[in-house]
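In: Provided below are the primary sequence and the corresponding predicted coordinates.
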Amino acid sequence: MNQVRRGSGRPWTALSAVAVSLLILGAAPAATGAPPAPHPVGASGTTLHALLDSVVAVGVPGVLERTQDGRRVISATAGVADLGTGAPLRPDARFRVGSITKTFIASVVLQLVGEHRLALDQPVARWLPGLLADGEHITVRELLNHTSGLYDYTDDPAVLAGLVNNRVWRPAQLVAIAESHPALFPPGSAWGYSNTNYIVAGLLIEAVTGHPLAQELQQRIFTPLGLTHTSFPSITGRITGYHAHGYLPAGLATTANGEPTDVTGLNPSSAWAAGAIVSSARDLSRFYLALMDGRLIGPRLLREMTTTVAEDPADPATYRYGLGIERVQDPCGTDWGLGGAIPGYQTMAYWNQSTGRTVVLASTMDPAPAAAQAPLANAASFALCGPTNGTQNDLPRHEGEPPY
């Protein structure tokens, strides 16, 4: 299968490769090409404390990490939740998760498949006639694994302009922007990351159920799993409850004092089903554990979800994409999850197939300074694989949080 790559929503891989896009859901240009070579975990004596502190030291306001290994949970934070108040960042902060939203959306679609209300290999036009010019040839599966060939609407300058002006977009408008561009390739002939796929998937859920997407997410996932810090505020920038503020770096946006710009209040309508969920590290960990344990979708549908295509034909083993979930092969084994980026926030959440360990790592600046990428990647590696190369397996600053 050929490949058209523009970044997979992966701010850092499960282990350590760095592939950050500039505002993946609304800015340009996105990262292209294969991810750079992995960074090693730090020199002898490095601790998770030091790795997170080094992220903050280069200008990222806050960063948090949560690891769950069986019933043992350890969390660590560095920096502040709000530059305006200087309040320290706590492990229970809510934050925008960006493209991790896609795993939630794919899970709902697969539940509908299990209820025989959808079929993965039938064309999208069966449920959404006239929405896509090629809707008779694009299947539901091709939406979920990014092989549809649909142009990514976030690459159109109008979306960035709308983001700057805090415009509220309707999902159909985003699809129309994508449809105004030629397809990237014939359906099923290549892999190419496109946020448009998940806008269409969200519309598909609404068409099949007759309910708003937010209602289906709440009833099918948030409430049953007890994800009390997770929500889908798709047209308002307000984040309820205790949350971390998200920032653009100084210099990317104009501010009176030359400080990073607080973009927490930007409405996420340009992301919608591709990236508008707000969550917490605990809730993301709970979600991926339930998903991979088969509590959200049955074994047959979980096999469908984890049937993957290569993101890069030149390296078919390392990064592969399933139905709303990514498989990353690294020295720790096989990891399943996603990374996400949205203005002000970068997040990753992965579950290790060998150990059952889940790791969530989130930071509050997107795009992050280049100097932050190595410590972010090293913190992910440290958390997911444990200490290597002489690192100390230190006790993080927070421990004993209830795992469920």
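Out: Right, received. Where do you want to start? Numbering: from 1, shown residues only.
In: going forward, measure contacts and count neighbours with C-alpha atoms only.
Out: Noted.
In: skip the chain neighbours and tell me the closest residue to residue 228.
Out: When the adjacent residues along the chain are set aside, residue 228 lies closest to residue 222, with 7.1 Å between them (C-alpha to C-alpha, 6 or more residues apart in numbering).
In: what is the neighbour count of the one you found?
Out: The burial metric for residue 222, expressed as a neighbour count using other C-alpha atoms under 10 Å, is 21.
In: relative to residue 40, how far out is it?
Out: 36 Å (C-alpha to C-alpha, to the nearest Å).
In: about what we covered before: need the contact list for the residue nearest to residue 228.
Out: Applying C-alpha atoms under 8 Å, 6 or more residues apart in numbering to residue 222 gives the contacts 228, 230-231.
In: closest one of these to residue 281?
Out: Using C-alpha to C-alpha, the shortest approach to residue 281 within these belongs to residue 230, at 9.9 Å.
In: the closest one and residue 277 touch, don't they?
Out: Yes - with contacts defined as C-alpha atoms under 8 Å, residue 230 counts as touching residue 277 at a distance of 7.1 Å.
In: report the buried residues of stretch 186-193.
Out: By neighbour count, and taking 16 or more other C-alpha atoms under 10 Å as the criterion, the buried residues in stretch 186-193 are 187-188, 190-193.
In: typo on my end, stretch 197-209
Out: Counting neighbours by 16+ other C-alpha under 10 Å, stretch 197-209 gives 197-206 as buried.
In: okay, those in TSV with secondary structure and distance to residue 99 next?
Out: Rendered in TSV, the data for these read as follows (DSSP: H, G, I helix; E, B strand; the rest coil; distance: C-alpha to C-alpha, whole Å):
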residue	secondary structure	distance to residue 99
197	helix	12
198	helix	10
199	helix	12
200	helix	15
201	helix	13
202	helix	13
203	helix	17
204	helix	18
205	helix	17
206	helix	19
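In: I'd like the residues you listed laid out as a markdown table, including distance to residue 115.
Out: Compiled in a markdown table, the buried residues of stretch 197-209 are given as follows (distance: C-alpha to C-alpha, whole Å):
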| residue | distance to residue 115 |
| --- | --- |
| 197 | 22 |
| 198 | 20 |
| 199 | 22 |
| 200 | 20 |
| 201 | 17 |
| 202 | 17 |
| 203 | 18 |
| 204 | 15 |
| 205 | 13 |
| 206 | 15 |
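In: another one to put next to it:
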Amino acid sequence: MNPIPVRVRRAALAAAAAALLIAPAGTAGAVFAHGATAAPTPTPTTTAPVAADDTPFPQLTPAVAAKLDAAIAKTLRETKVPGAVVGLWAPGKGSYVKTFGVSDKATKAPMATDMNFRIGSETKTFTVTALLQLVDQGKVGLDDPIGKYVAGVPNGDRITLRELAGMRSGLYNYSEDPDFDKALLAGQTFTPQQLLDYSFKHGVQFAPDAEFEYSNTNLILLGLVIEKITGRPLRQVINEDVVKPAGLRHTLFPTGAEYPRPHPQGYTDDGGKSVDATDWDPSWAWAAGAMISDLEDLRSWAKTLATGTLLKPATQAQRLAVKPIGGIPGAGYGLGIFDVQGWIGHNGSLPGYESLTVYLPQERATMVVLLNTDSLVDGQEPSTLFGEAITSIVTPDHVYPGKKEPLTRPR
């Protein structure tokens, strides 16, 4: 595994609702657009209700597509993102699927819609889904203490699986530990227990459920719970029990640094210098961010995740019972999922890549954004800037994330 810069390490896997930062970006670069607006989808037999004060989702006509083209191209220039894949779908309103920029800065090969991407923290949605399936099977309880399954966890007799999935455990984020930095920069690969060791030496940051604080440590623990209950490796559980039943064909939890082709090269920032991070081993992310997917699979997963296809209705209701995270009106975090201005899903950031996969239930609309860089723009996630540019046009009453003030990025 290539060494990962400290700045990148702190940014990776930290993309969550509390990190949605919006402010004008200011630099420009070249842009190339590819693809075309797809034919409209059939009108559904029933439609979800739209709030009386909401602007209806527009037909994705050539005129609307032209506005999206311009907004996305402008965002690409300002953020200096090498390439982007954007998908937008709404029943009865059509679809918008296009690529922008390049997949490889050296060869100038264009981005393509069939490329695989590392999806970072979107992995959390799969890990928590696997956990909730075990809840449905009566094998675990959301209010079970983590100490019942994993020994040595600070406050382990008080912190519940629900609080881990909801980012309210109070456990220190291992990826903020200075010794973790050193090991990562030395190119070490990690076991889940090694990751936990970096966290546990810091003790707890606050009492269970007292606050929201995004921490990758929470997901490492949930991954271990899943392995203990099932007796199978986490990757096998997710690939067989979540990915396969969801009908996803190009989504996987890898065993190491493997990365199916075709895929774009991914670029990250190292002290102001762009570095190719394509083949970096994601072992340090594991249950919190190691997975790979593509545009069409994420389109399908957005709806599956938001509507709870793989879960019992009561369990899905608990998942979607979001609690405010502060800083962004209309934003909350549930169980491995966020709701920001009505858009339900998750985003992801891993060295070289960012993703955003969200679903707006009342319009049954889906938005997927895939980028081949995680380099911040004035401290902001580029995927958030793309999301804001798109939703400002198609859902002005549900702009993602809906607040133009700097917030503290979770660690």
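Out: Perfect, thanks for sending it. What you see is a predicted model; the values in this text were computed from it and never measured.
In: returning to what we had before: how about the residue nearest to residue 228 of the first structure, what's its match in the second structure?
Out: Matched across to the second structure, residue 222 of the first structure falls on residue 243, judged by TM-score structural alignment.
In: state the distance from its match to residue 249 of the second structure.
Out: Distance from residue 243 of the second structure to residue 249 of the second structure, counting by C-alpha to C-alpha: 8 Å.
In: now residue 392 of the second structure
Out: When C-alpha to C-alpha is the yardstick, residue 392 of the second structure and residue 249 of the second structure sit 32 Å from each other.
In: now residue 67 of the second structure
Out: When C-alpha to C-alpha is applied, the distance between residue 67 of the second structure and residue 249 of the second structure equals 32 Å.
In: cool, residue 176 of the second structure as well?
Out: Per C-alpha to C-alpha, residue 176 of the second structure is found 34 Å from residue 249 of the second structure.
In: the helices in the stretch 201-350 of the first structure, which residues?
Out: With helices called from DSSP state H, counting those that start in this stretch, the stretch 201-350 of the first structure shows them at 213-217, 281-292, 299-305.
In: for residue 122 of the first structure, which of the ones you listed is the nearest?
Out: Each of the helices of the stretch 201-350 of the first structure was scored for nearness to residue 122 of the first structure using C-alpha to C-alpha, and the closest is helix 299-305 (14.6 Å).
In: now the strands for the second structure?
Out: For the second structure, the strands identified by DSSP state E occupy 33-34, 83-90, 94-101, 116-118, 267-270, 273-276, 292-294, 323-324, 331-333, 338-340, 343-350, 353-360, 365-371, in order along the chain.
In: kindly reformat those strands as CSV containing mean neighbour count and distance to residue 181 of the second structure.
Out: Formatted as CSV, the entries for those read as follows, by neighbours: other C-alpha atoms under 10 Å; distance: least, C-alpha to C-alpha, whole Å:
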stretch, mean neighbour count, distance to residue 181 of the second structure
strand 33-34, 17, 38
strand 83-90, 24, 29
strand 94-101, 23, 32
strand 116-118, 27, 21
strand 267-270, 22, 14
strand 273-276, 15, 18
strand 292-294, 22, 24
strand 323-324, 18, 31
strand 331-333, 26, 28
strand 338-340, 27, 28
strand 343-350, 28, 15
strand 353-360, 28, 20
strand 365-371, 26, 25
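In: go through these and name the closest to residue 236 of the second structure.
Out: Of all the strands of the second structure, the one in closest proximity to residue 236 of the second structure, counting by C-alpha to C-alpha, is strand 292-294 (14.2 Å).
In: quick one: the residues in the first structure that the closest one pairs up with.
Out: Counterpart in the first structure of strand 292-294 of the second structure, with TM-score structural alignment as the criterion, is residues 278-280.
In: which one of the helices of the stretch 201-350 of the first structure is the most hemmed in?
Out: helix 281-292 (a mean of 22; mean count of other C-alpha atoms under 10 Å).
In: so which elements touch that helix?
Out: In terms of contacts (3 or more C-alpha pairs under 8 Å, 6 or more residues apart in numbering; DSSP states H and E), helix 281-292 of the first structure is packed against strand 62-69, strand 345-352, strand 358-363.
In: before we move on, the earlier item: from the buried residues of stretch 197-209 of the first structure, pick the one nearest residue 281 of the first structure.
Out: residue 198 (22.7 Å).
In: the closest one pairs with which position in the second structure?
Out: With TM-score structural alignment defining the correspondence, residue 198 of the first structure maps onto residue 219 in the second structure.
In: and residue 174 of the first structure, by the same measure?
Out: Residue correspondence, TM-score structural alignment: residue 174 of the first structure in this structure matches residue 195 in the second structure.
In: name the nearest residue to its match, ignoring sequence neighbours.
Out: The shortest distance from residue 195 of the second structure to any residue other than its chain neighbours is 6.2 Å, reached at residue 174 (C-alpha to C-alpha, 6+ apart).
In: what does residue 305 of the second structure correspond to in the first structure?
Out: Residue 305 of the second structure maps onto residue 291 in the first structure when the alignment is built from TM-score structural alignment.
In: so for its match, what's the nearest residue that isn't a sequence neighbour?
Out: Distance criterion C-alpha to C-alpha, 6+ apart; nearest residue to residue 291 of the first structure, sequence neighbours excluded, is residue 297 at 6.9 Å.
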